[in-house]
Structures are given as structure tokens and as C-alpha cells.
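this one's structure only:
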């Protein structure tokens, strides 16, 4: 699937709060460096990882599930295996208000789950990294 630069740029400029599913406290993990990048760019990043509930990752309280966050989320950024995507989309669809964007990291894709999110009016970006797209599109 291809996405126009304008489509991605609009997402990066419009979202403020990002739930990072699969966040890790380990500095060697890609989710750690992407979270640091997003925090440094002024986004509010909320880590979601059931193995680290209540602990902090980069100074942010970690939640087990999206439903536990208790505030509106603009974007869900997924650092999980593709097989987890259908369940994550179902979690997203149960939230009120609905998140505006489902973003999946490099090599993470499930076309059926993406279609389900899109049918609900959620913008979808799969197999991309905001920490790559941001510097490419926003100088």
C-alpha cells in the first residue's frame, strides 16, 4: 500500500496524543528510540505494554490496554507482530472517542484489520515509521 506524502504529513501535523502499543523500557528496542523521538518532537506518548503496567517508560506511565488510558488518543502506533493487529483494532473500535489514526511500524501489516479500521473512519498507515517519515517530511 502506498501513501501520499500529503496524507502522512497531515497525520503527523494533526495528531497530539499517541498510544504506543508494544512500548519497551529497553534502550536497544526500536520502540524505545521511536518513543524518545516522538516525545522530543512534542507529542504526548502513552506506552502500552501489559508486562510493565504502572511502571514508567521514559517518564510516562505504562498501561496494559488502550481502554485503560482514560483519555482521548489521536493515534495508535503499533510495535507488535502483525498477528496482534486484529485484536488491537478491536480494542481501538471500542474506544470513545475513536482514535483518528492506526499506524503500524515497519513489517507490521494486516490488510483485513486495516480495512476494518478504515471502515470505521480511522486513517491507516501500515509498514512505516513516524521517526523516519517525520524528518523526511518536516524539516
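Received the coordinates, thanks. In this text the structure is predicted, and so the values were computed from the model without any measurement.

hey, let's count contacts and neighbours off CA atoms from now on
OK.

before we move on, which element is the residue nearest the centre of the chain in?
Central residue of the chain (C-alpha atoms, centre = their mean): residue 77, 1.1 Å from the mean position. According to DSSP states H and E, residue 77 maps onto strand 75-78.

contacts for the following helix or strand past that strand?
The helix or strand immediately downstream of strand 75-78 is helix 85-93, counting by DSSP H and E. The contact list for helix 85-93, computed with C-alpha atoms under 8 Å, 6 or more residues apart in numbering, reads 66-67, 78, 98-99, 109-110, 112-114, 116-117, 120.

got another, please set it beside the one above:
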């Protein structure tokens, strides 16, 4: 796969298919990007499970923090890596050791590890690198336009409200079954 550009359809398929996200590198600090990404994804109806060994057993946004992926007591659909590029390889290895495996490895903005991506794809997982699911959701839903961003998508499709009735979703929210 070309990891320099992802089609809106590819990103949309991921965001529509996943329900449970393990966020590796979660922070309890409300000004850290991982905190507000976690909050945003929870607000969109995803179950987000924080992973941070230094905060294990504590709570972030009402969710119990786990020390490692293997400690999460339920399957996860996606592993969102909020660590540096070097850490992405061992985290991907941990994800591949899970049973069942997640279906997606997502590396946050500025996180890219081609070797980890190749291993995950060879095992049948989808991979996204150097992207933020919050930003990608915002682009697909039209929210990105509210802050002056260019979604890169031209569509005549009418935008729909999220099930909360408060934000646009382009169908990402209501089809999730929440």
C-alpha cells in the first residue's frame, strides 16, 4: 500500500468498521493531544481504552488505563499509536501477538514505521501512518471546514447530523449501531 496518501474511502472504511480502540500513549493531561483525541473519539461513540504503563490502574475520561495491550481484557479493533516512530515497531509486535488480533494499526501524526507497517499488512491488518483519527473523522464529517481546514473531499452528498444531533458525521456516527 502507498502510505503517502490514503483515499477517503480507505479511511472511512476503517472509521466505520472499528468500535473499540486501544490508545497507546494515552495521557491524563487535558492539554496533551492524546487526551483530546481520546475525548473526541469517545464523543463520537467509540470505546477508547487508554494504554500507559505509568498510569496503569488509574482512569482517564472514565476509562481504566492498562499497562500494555495484552492487559486489556477484551478484543480491540484498532491500536492507535501515540508514541514515537521507533516505539511503533514493538507496539505493532504486541498488537500482532493479541488473540484475536486488531484489524487496524493506526500511527498518529509524525509517527511512521515502514517495517512495522509491512509486518502488520503481511498479517492482514490495515495500516495508517502519520495521520490522526480525530482529524480524519473531522475531514470526512465536514467538521474540519468549521475551523477553516480543507477536507480535500469534493462531494454533493448532503451532510447528516451525528446521532447526538449536534455535529455533522457524513454517516460515520449513526451507522455504528450505538
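Noted; the coordinates are in hand. The shown structure was predicted, so the numbers you read here are calculated from the model rather than taken from an experiment.

got a markdown table for the contacts of helix 85-93 of structure 1, with neighbour count and secondary structure too?
Converted to a markdown table, those look like this (neighbours: other C-alpha atoms under 10 Å; DSSP: H, G, I helix; E, B strand; the rest coil):
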| residue | neighbour count | secondary structure |
| --- | --- | --- |
| 66 | 23 | helix |
| 67 | 13 | helix |
| 78 | 27 | strand |
| 98 | 18 | coil |
| 99 | 23 | coil |
| 109 | 24 | coil |
| 110 | 17 | coil |
| 112 | 11 | helix |
| 113 | 20 | helix |
| 114 | 21 | helix |
| 116 | 15 | helix |
| 117 | 24 | helix |
| 120 | 11 | coil |
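
Of the residues you listed, which is the nearest to residue 26 of structure 1?
residue 78 (16.5 Å; C-alpha to C-alpha).

quick one: what's aligned to the closest one in structure 2?
The alignment partner of residue 78 of structure 1 in structure 2, by TM-score structural alignment, is residue 81.

so who does its match touch?
Counting by C-alpha under 8 Å, 6+ apart, residue 81 of structure 2 touches 23-25, 88, 91, 105-108, 111.

Could you list which of these belong to strands?
In this view, these that belong to strands under DSSP state E are 23-24, 105-107.

which among the contacts of residue 81 of structure 2 gets closest to residue 74 of structure 2?
Nearest to residue 74 of structure 2 among the contacts of residue 81 of structure 2, counting by C-alpha to C-alpha, is residue 23 at 13.9 Å.

aligned partner of that closest one in structure 1?
By TM-score structural alignment, residue 23 of structure 2 lines up with residue 20.

Tell me how far that match lies from residue 69 of structure 1.
11 Å (C-alpha to C-alpha, to the nearest Å).

Now do the shared contacts for these two.
Both residue 20 of structure 1 and residue 69 are in contact with residue 46, where contact means C-alpha under 8 Å, 6+ apart.

who's more crowded, the two?
Neighbour count, other C-alpha atoms under 10 Å: between residue 20 of structure 1 and residue 69, residue 20 has more, with 27 against 17.

My read is that the more buried one contacts residue 39, right?
No - taking contacts as C-alpha atoms under 8 Å, residue 20 of structure 1 lies outside contact range of residue 39: 11.3 Å.

what sits in contact with each of these two?
Counting by C-alpha under 8 Å, 6+ apart, the shared contacts of residue 20 of structure 1 and residue 39 are residue 45.

how far away is residue 86 of structure 2 from residue 62 of structure 2?
29 Å.

More neighbours: these two, which one.
Set residue 86 of structure 2 next to residue 62 and count neighbours by other C-alpha under 10 Å: residue 86 wins out with 12 against 8.

the helices in structure 2, which residues?
All helices of structure 2, identified by DSSP state H, fall at 8-17, 33-43, 85-96, 114-122, 133-141, 143-146.

just these: most buried one?
When those are scored by mean count of other C-alpha atoms under 10 Å, the highest mean neighbour count falls to helix 133-141 (a mean of 21).
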